[in-house]
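Enquirer: quick check, what structure comes out for this input:
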Amino acid sequence: MRVLVVHHDQRIAEALAIGTDWAIWTADRWSAGSRLIEHKAFDAWILDESIVGDQGLRMLAALRSFGEGHVVLWLRMPGSGVADLIDALAAGVTDCLRNPVDADDVKDRLRRAVTPCYESAD
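Expert: Below you'll find the predicted structure:
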């Protein structure tokens, strides 16, 4: 899985790499993250609300309008409210977690979101 992590704490990305075969790209600013998105295809994005903010939500909503189906985990700031959560979900966020996050929880949510939840009848 190819994962983009836009977060101020690069230890999150390092923790996600442990025990996985995921290719992980990191950015600590939205401008750097958006440049990566323009040039690479990712299976999942992990976006920190405090860095990405409204600009990131607008870009996500635009991509979703073109049928982009990648997984997006939104890491919410401790003080963000219900209105912020509603805005994120309306823009197309797959799942939300509140910062600080547990890397194992993030891994589990990504695996569930990317892997089908059913088995074939063969």
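Enquirer: from now on I want contacts and neighbour counts done on CA atoms only, so please keep to that.
Expert: OK.
Enquirer: center of this structure - which residue?
Expert: I46 (2.2 Å; C-alpha atoms, centre = their mean).
Enquirer: for it, pull up the helix or strand it's in.
Expert: Assigning secondary structure by DSSP states H and E places I46 in strand 44-48.
Enquirer: I'd like the structure of this one too, to check against the first:
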Amino acid sequence: MRVLVVEDDERLGVEVAAGLRYAGFAVDLAGHLADADFKISVNTYDCLVIDRGLPDGDGLHLVAAHRAAGHRVPVLMLTARDGLADRIAGFENGADDYLVKPFALPELTARVRALCRRREHPAPARLRLGDIDIDLPRRRVQRAGILRSLTPKEFAVLELLATRAGSVVTRSELIECCWDEMAEPASNVVDAVIAQLRRKLGAPPVIETVRGAGFMIGGEPFGP
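Expert: Presented below is the predicted three-dimensional model:
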């Protein structure tokens, strides 16, 4: 899942991005509205985390403009403006959640994860593929009842492949959804993570390489 953090306090932005990346998100950073607007126009995000007091305007104006244009990506306002009128304005202009500074990073992470999972047709909390059980909220994977220890990035890749079981996921799609703008698409980073996933999940292998196209997990995922 890919998140854009719009925050003009460089230190805070780096801390938030680091915390979200540690939790398995791909994170891009923007320090002002113009940069954020450009990144939203060229990338696909699962959630936006937006400060209000930015150098070139109020982050809420960006949210309102994108809602008016029909964009439905979830938005979390992260701001020091804690008045009731400020919170109401946030929701009335299209924000999905509102978190006041100072905040606890685990709470921010939980809120972002909940927003990323908000869909018109919500995904199940668990996915099963044969003897593989994926607990999405707890970020746990078991195979044949044995817990497999995955890194956040490995889990993100497995989650994307599992939710699209039976369909090919290209390297570009994996990088778009599971890495941020600092990733180097020409590198072998995707292949390295896939190789680690195969090793950790064990035999028989479940991730298939579709030559010239990408990767695929066969079958259809289903809930508990």
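Enquirer: quick one: the residue nearest to the centre of the first structure from D122 of the first structure, how far?
Expert: Separation of I46 of the first structure from D122 of the first structure (C-alpha to C-alpha, to the nearest Å): 35 Å.
Enquirer: where along the second structure do the strands fall?
Expert: Ranges of strands in the second structure, per DSSP state E, are 2-6, 26-30, 47-50, 53-54, 57-58, 75-79, 97-100, 126-129, 132-135, 140-143, 146-148, 207-210, 214-217.
Enquirer: got TSV for those strands, with distance to E154 of the second structure too?
Expert: Conversion of those to TSV gives the following (distance: least, C-alpha to C-alpha, whole Å):
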stretch	distance to E154 of the second structure
strand 2-6	14
strand 26-30	12
strand 47-50	20
strand 53-54	34
strand 57-58	36
strand 75-79	26
strand 97-100	28
strand 126-129	16
strand 132-135	12
strand 140-143	11
strand 146-148	11
strand 207-210	12
strand 214-217	14
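Enquirer: minimum distance to A156 of the second structure: which of these has it?
Expert: Checking these against A156 of the second structure by C-alpha to C-alpha gives strand 26-30 as the closest, at 9.1 Å.
Enquirer: any idea how far that closest one is from the middle of the chain?
Expert: Mean C-alpha position of strand 26-30 of the second structure versus that of the full chain (C-alpha atoms, centre = their mean, to the nearest Å) differs by 10 Å.
Enquirer: corresponding residues in the first structure for it?
Expert: Alignment of strand 26-30 of the second structure against the first structure: residues 23-27, by TM-score structural alignment.
Enquirer: looking at the second structure, which residue lies furthest from center?
Expert: A85 (29.6 Å).
Enquirer: how about that one, what's its match in the first structure?
Expert: Aligned counterpart of A85 of the second structure in the first structure: A83 (TM-score structural alignment).
Enquirer: now do Q196 of the second structure
Expert: Counting by TM-score structural alignment, Q196 of the second structure has no partner.
Enquirer: tell me which residues touch the residue nearest to Q196 of the second structure when sequence neighbours are not counted, please.
Expert: Spatially, and ignoring its direct neighbours in sequence, Q196 of the second structure is nearest to E154 (7.7 Å; C-alpha to C-alpha, 6 or more residues apart in numbering). By C-alpha atoms under 8 Å, 6 or more residues apart in numbering, E154 of the second structure lies in contact with 193-194, 196-197.
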